[in-house]
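**Student:** Task: produce atomic coordinates for the following.
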Amino acid sequence: MKYRPEIDGLRSLAVVPVIFYHADPQWMPGGYVGVDVFFVISGYLICTILLTDLDLGRFSIKTFYERRARRILPALFFVMLASLPFAWAWMPAQALKDFAQSLAATVLFGSNILFWSEQNYFSPASELKPLLHTWSLAVEEQFYVFFPLILWALWRFGLRVVLGCFVALGLISLIAAEWAVRNEPSAAFYLTPFRTWELMVGVFCAIISFRREVPANQYLAALGLGLLVYANLFFTTQTPVPGLPALVPVLGTGLIILFARPATWVGLVLSNRVLVGFGLLSYSAYLWHQPIFAFARLRSPLPPDAPLLLALIVLTFVLAWGTWRFVERPFRVNRAGTHVSLRTVVAGTLAGTAVFVGLGAFGHVNNGFGQRVAPSGLTFDQATAMVPTGHRTDCGIDLSIHSQPDVLPLEQCRFLPDFIQPLARVVLIGDSHAEAMSSAVVQNFVDRGWQVDLLLFRGCPPFYGVTTPGTGCNGHATRLIEFLETEKAEIDLILAAFRPQGLFAKPFDNGEGGHERAVSYAVPIYEDAYLGIAPETPNVNKAQILIQKGMARLLEIGPPLMAIYPVPEAGWYAGEIIEKYAAFYDSSQYPSLSTSYAVFKDRNAPIIETLDAITSPRLRRVYPDKVFCNQAQKGRCGVIEDGVALYEDDDHISSAGTQLLMPQIMAHVDELGLP
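**Tutor:** Predicted structure coming up:
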């Protein structure tokens, strides 16, 4: 096929935004759509090559996969190999075990399935996974297992039939993706069936322009570039990609491919040597950037600042140039044939696959080698043991993994005092934030002679009629109400936890370098279980009404309801910071960290307003900010104090943090005259 420098320039518009987005989402909020751009480019180039081979009667599956292997594997294997010593030296046991699994999944082109399976509520943070970005390679290779064969089978019926069948396949995939972003967002993001339509847009471009050159068009090319710029600047992690909004960057890419020629100003810009140069390095740069950022974040106790991130971006492109020059090019086909023989490619592919699968299995079986000695002299297991936790009761049910249990509470989630006959009963309900408090709640109330029942569902608001997209939360709330109404105890005391994420689906940023790590799809919000609120258009007023109605339903049951107001979000991942200091530094160097009280009050104003508006003699209120943001803090909210982390991550409070709340909770118990 004829070389088009503007396509390489377009690659640079895909890879640079992705890298800047992964450095800091604020720099390029929609930069993740660069992957969508790559899918379109890939579909166009691969289909064009296959159509040419079919037309000339030289189509060969063996040749096709040889070209893919030469293009993909040498640089991929090299970057994976270079990552191994850093993973061994810097990763705690669980992270290394996860990395080992990703080694095997990556070389088998199944990493998208692995990362999809890991996306439960408490999976490791995505930005700390060195091989997370290989999910897109897996999508492409899974697609190319079947696509050449389908194209070959349809070729005999003519291009019109080929185009019609692929249009139908693309539409089915797009419809499925639009459903999935609202119901199974993690699957929509990672899995091939929901990404196929993006590759198909590239295929359409190849078929349309095959055997004839589509006339250049200044306006349509400019429109395509404008759509790409818009997506990069105005898409966010809440934009439901790869649903219908993804048409913006995908169609923009298609317009550039079809209508941007050197005769257009867009084609002229994209053919610039600088952009073409970055485009040539795009694959190697894409491979390098995620491991570099991930290992920097794993090693640094606090999030890397802007100068360091910029330096890492420069390092990415330096390594990319070296990889392109000395690894990619020798394995690629050129006019003189190949620098490396087919036998060597096959042998290297088999050997590399065997090595990485073996390493993956070895790391998995040995649970990440937690007895490795960290730079501080402690083993990684010892350093991990210093991380604060509130999830010791293991009673939080994740509806994305498990079905709703037939019996509530679970047998292991009912706690009784030693003398068996309890003085009273407390029921702790809520999501993972209530779960984080559970061990301290159990300890304090059982010591007092109470029975404690834990009814905890991660990611679910504990209100009847309120749910989150793509979950069984409303079913949980219904069963919760039934339990509270039918299993009457002498006294029920209900604790409920709240957080602002449920109202406006916006990840927290403390404005000081600490921010909640967001995934690249819509964050669940509270929505009416029957009418629904579109995930991409959260309605704060409607959500407030839903919470008030849900609270009213709980209050109707009769026992006192103790509502725990929002816990100040930290932004800093306190548990990780403690672990890193234990692993890499002297533990006496633990920093004191805090966040702005003003930021907390501004973000949580709608929730506080909602709870304050509820009037009932049965309602008691607990204010975490009065503990975490006391007057001594001088406008700050404590996160790590005197080497003790009050949080286990960026917003779930630790057992130590919960213990600070217990005097306020117990004061209400005494005020009610309870034993």
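
**Student:** make it CA atoms for all contacts and neighbour counts henceforth
**Tutor:** Fine.

**Student:** Can you show me the helices along the stretch 351-500 of the chain?
**Tutor:** Ranges of helices in the stretch 351-500 of the chain, per DSSP state H, counting those that start in this stretch, are 380-385, 432-447, 473-486.

**Student:** and what of the stretch 1-150 of the chain?
**Tutor:** For the stretch 1-150 of the chain, the helices defined by DSSP H, counting those that start in this stretch occupy 5-23, 34-55, 61-90, 93-107, 111-118, 135-155.

**Student:** about what we covered before: can I get the helices of the stretch 351-500 of the chain in JSON lines with mean neighbour count and distance to Asn367?
**Tutor:** Output for the helices of the stretch 351-500 of the chain, formatted as JSON lines (neighbours: other CA atoms under 10 Å; distance: least, CA to CA, whole Å):
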{"stretch": "helix 380-385", "mean neighbour count": "21", "distance to Asn367": "11"}
{"stretch": "helix 432-447", "mean neighbour count": "23", "distance to Asn367": "25"}
{"stretch": "helix 473-486", "mean neighbour count": "18", "distance to Asn367": "33"}
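
**Student:** Reformat those into TSV and put distance to Pro304 next to each item.
**Tutor:** Formatted as TSV, the helices of the stretch 351-500 of the chain follow (distance: least, CA to CA, whole Å):
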stretch	distance to Pro304
helix 380-385	21
helix 432-447	27
helix 473-486	37
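
**Student:** Tally up the residues packed near Leu56, please.
**Tutor:** Leu56 has 9 neighbouring residues, counting by other CA atoms under 10 Å.

**Student:** Hmm, I typed the wrong one, I wanted Val427.
**Tutor:** 22.

**Student:** Contact partners for it?
**Tutor:** Each residue near Val427 by CA atoms under 8 Å, 6 or more residues apart in numbering is listed here: 452-455, 492-495.

**Student:** among those, which ones are buried?
**Tutor:** 452-455, 492-495 (16 or more other CA atoms under 10 Å).

**Student:** how far does stretch 127-134 stretch from start to finish?
**Tutor:** Terminal residues of stretch 127-134 are spaced 13 Å apart (CA to CA, to the nearest Å).

**Student:** Following up with a second sequence; could you model it the same way so I can compare the two?
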Amino acid sequence: MSDQNVAQGLAANSEHRKEIDGLRAIAVLSVVFCHAGFAVFAGGFVGVDVFFVISGYLITSIILRELDAGTFSLRRFYERRARRILPALFLMLAVCLPLAWWWLWPADFRDFAKSLVYVVLFASNIHFFKEIGYFAPDVELRPLLHTWSLGVEEQYYILFPLILMFVWRVRRHWLAGGVVVLLMLSLLGAQLGLARLPEASFYLLPARAWELILGAVYALLVAQRHPVAQVPQPWRNPLSLAGLGMILCAVFLYSPATPFPGLSALMPTLGALLVIAAATPETLAGKLLAWRPVQWVGLCSYSIYLWHQPVFAFARYRLDEPGMPLMAALIALTLMLGYLSWRYVEGPFRRPCWQGRRLAAFALVGMAAFIVFGMTGKHRADIFKRFAPAYEVQIGVERQLSRNYGLDKACDELRGNPQCQTADNPEVLLWGDSYAMHLADGIIASQPDVGLVQRTESGCAPLLGIAPVRGGNLSAAEACLRFNEDVLAELKRMPSIRYVVLASPFAQYLKSENSLLVEDGRLLPVDSGLVLKALQETLRRLEEMQVSTVVVSPPPANGGDLGKCLARSVLLERSLAHCDFAQSEMSLERLAVYRLLAALPSGTRVVWLHELMCQGGHCASHDGNTFLYLDEGHLSRDGSVLLGKKYDFYRLFTGGKALTDREKP
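**Tutor:** Purely as a prediction, here's the structure:
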């Protein structure tokens, strides 16, 4: 790569490009509308990927220009990043602090405080990768979840400039080829990770770096004045429109069920690259992106992105699920906050006075303050929360909403743990997923001296030879197959077992966006008939072992988070009856499961929890002041105990009642 070509190529692309500001607007609005819950924007999360491509292109262009001029300095580079990122970020965090203190339940406040530390260290992507799972709080209620993308980007910019500097000085002609190799390795890792570690592929740098590198590769081609980077005039209009179309197709056609990132991310990222490469002021795409309102959003895009998640999360935390009119108002508030942050925070901090020691002091003091507050809140949330309104009420509600793992938290996946067995020679085996876990307290409440062994794994129904593949996570499905075979093998070694209780919502096996892994390794589309056959085969195998078996249906559900509704009712001092619902309002997902269980052969013993919890067509979410639910479907610990005593779960599950007299829903 000749220095003259570098200089000429970069000079030709150094002017401010309104098309890129417009592209930023498309990206941030896609994310905002997606997170606001507008179904048509279900794939709007790809806006983050568009941001990555833009960032990779622009930042690499700047670095190459300075390397060519011999003026590149890591200190100045990181100083620019600090001026760009930290002021608006610190403001958002500072505003979130009192709101979190005021509104969040103690456990959620501790999680907020913990995430605060990771955010200012630009490692929140690692934090959320480790924390978010089946039992994690609703991601929509995490005010700082969106900062994962800042973590990815800043981790990238710690490493990538060093690589560029080194190769530039040692083997400059290797630069483009080496970067392309990095891109291919990262993309390959992202795609392979979808099957084994989908959460890692989504949150961590190795599987996301290729998106930033994609923009960097184009910057390198521009710097070299490579023919590939020079889009002929006749092709600019169709290619730039095609790029916009690819982004919008991903926004409107993708959903959270789309395996992502990996090859699926090529559509929005290549679309962004086409816009960067081909859109000019003369093209139709360029004119659309240069429209004044679009430009305004693009200029404020970073601040808008920072504010949208806290605004939505705190509103959802405090209010009932906001309807579209309220969400529209919250979007307007987000845009206003984004503008104010851009105008009065981002702009002033770009002035020359904010550099050197002054900027370093601002950054270090701010980071230190948030880290101290975060660490204190993580370990001693009571220091802050005890002075918050309704603290004692929050503690009581939080106890009712504590996660229900059954006998012990260790019983989720861990085999053979002594805490998951109440006697040396148990008579009852509780087998299934989290919807089996929540029955344990009720069984023990109805028969305190019961010999119970719990074998449960979250998301894994007690079905032999079949497992759900969700979000492309093949390894979890394989683990589920092994788990159920292990439980059956263990049952054969436990002659004291007389009763087997099977429980699951089974919904994960019926969702069309999932697939089913069968024991011979084939992946099949979801088929309720296949699931029913697997359940019948499991019951047949248990019958051969001469144990009495019962299937327990999931509790009635209306699709809303009943635990959250109950907690909010206490906080707002309104009747808990607000969260009850008519049996006719049962969710379609729950009805599909009930139809599956109703299709079992006559004589199959099934306990229908809706018969216990819905009287006269009215389904209760509480009994007195006791919450029956902790979320959208799981029984709370107190709820399980209350129902277990009231309806004698032990007698129900071991055949003390005519369980075959089923009222099919």
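
**Student:** TM between them?
**Tutor:** Here the TM-score for the pair of chains, by TM-score structural alignment, normalised by the length of the second structure, is 0.88; 630 aligned residues with a CA RMSD of 2.7 Å.

**Student:** returning to that earlier point: dump the buried ones among the contacts of Val427 of the first structure to CSV, plus distance to Pro461 of the first structure.
**Tutor:** As requested, those are arranged in CSV below (distance: CA to CA, whole Å):
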residue, distance to Pro461 of the first structure
Val452, 20
Asp453, 17
Leu454, 15
Leu455, 12
Asp492, 19
Leu493, 18
Ile494, 14
Leu495, 12
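
**Student:** tell me which of those is nearest to Ile46 of the first structure?
**Tutor:** Taking CA to CA as the measure, Ile46 of the first structure lies nearest Leu455 of those, at 52.3 Å.

**Student:** how about the strands in the stretch 301-450 of the first structure?
**Tutor:** 333-334, 337-338, 396-398, 414-415, 425-430 (DSSP state E, counting those that start in this stretch).

**Student:** How many neighbouring residues does the residue lying closest to Asn217 of the first structure once chain neighbours are set aside have?
**Tutor:** The spatial neighbour of Asn217 of the first structure that comes closest, neighbours along the chain excluded (CA to CA, 6 or more residues apart in numbering), is Phe259 at 5.1 Å. For Phe259 of the first structure, the tally of surrounding residues (other CA under 10 Å) stands at 23.

**Student:** dump the residue contacts of the counterpart of Phe259 of the first structure in the second structure.
**Tutor:** Aligned counterpart of Phe259 of the first structure in the second structure: Ala278 (TM-score structural alignment). If a contact means CA under 8 Å, 6+ apart, then Ala278 of the second structure has 231, 235-237, 239-240 as its contacts.

**Student:** ok, those residues in the first structure: which stay?
**Tutor:** With both residues aligned by TM-score structural alignment, their matches' CA atoms under 8 Å, the contacts of the contacts of Ala278 of the second structure that the first structure also has are 231, 236-237, 239-240.

**Student:** Of all residues in the second structure, which one is nearest the centre?
**Tutor:** The centre of the second structure sits closest to Val139, judged by CA atoms, centre = their mean, with a distance of 5.5 Å.

**Student:** Show me the helices in the stretch 201-350 of the second structure, by range?
**Tutor:** Counting by DSSP H, counting those that start in this stretch, the helices of the stretch 201-350 of the second structure are 205-223, 233-253, 266-278, 284-289, 292-299, 301-318, 324-341.

**Student:** Any chance of those helices in TSV with distance to Gly44 of the second structure as columns?
**Tutor:** Converted to TSV, the helices of the stretch 201-350 of the second structure look like this (distance: least, CA to CA, whole Å):
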stretch	distance to Gly44 of the second structure
helix 205-223	16
helix 233-253	5
helix 266-278	10
helix 284-289	18
helix 292-299	16
helix 301-318	13
helix 324-341	15
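
**Student:** These: which one's closest to Leu401 of the second structure?
**Tutor:** For the helices of the stretch 201-350 of the second structure, the distance to Leu401 of the second structure is smallest for helix 301-318, at 14.6 Å, taking CA to CA.

**Student:** what's the average per-residue distance for that closest one once overlaid on the first structure?
**Tutor:** Comparison of helix 301-318 of the second structure with the first structure after fitting gives an average deviation of 1.0 Å (mean CA distance after the TM-score superposition for the first structure).

**Student:** what does that helix correspond to over in the first structure?
**Tutor:** The alignment of helix 301-318 of the second structure onto the first structure (TM-score structural alignment) spans residues 282-299.

**Student:** I would like the residues contacting the matching stretch, please.
**Tutor:** Contacts for stretch 282-299 of the first structure (CA under 8 Å, 6+ apart): 11-12, 15, 19, 22-23, 75-76, 79, 83, 86-87, 90-91, 127-134, 303-304, 309, 312-313, 316-317, 319-321, 323-324, 580.

**Student:** Quick one: map Leu169 of the first structure onto the second structure.
**Tutor:** For Leu169 of the first structure, the aligned position in the second structure is Leu182, judged by TM-score structural alignment.
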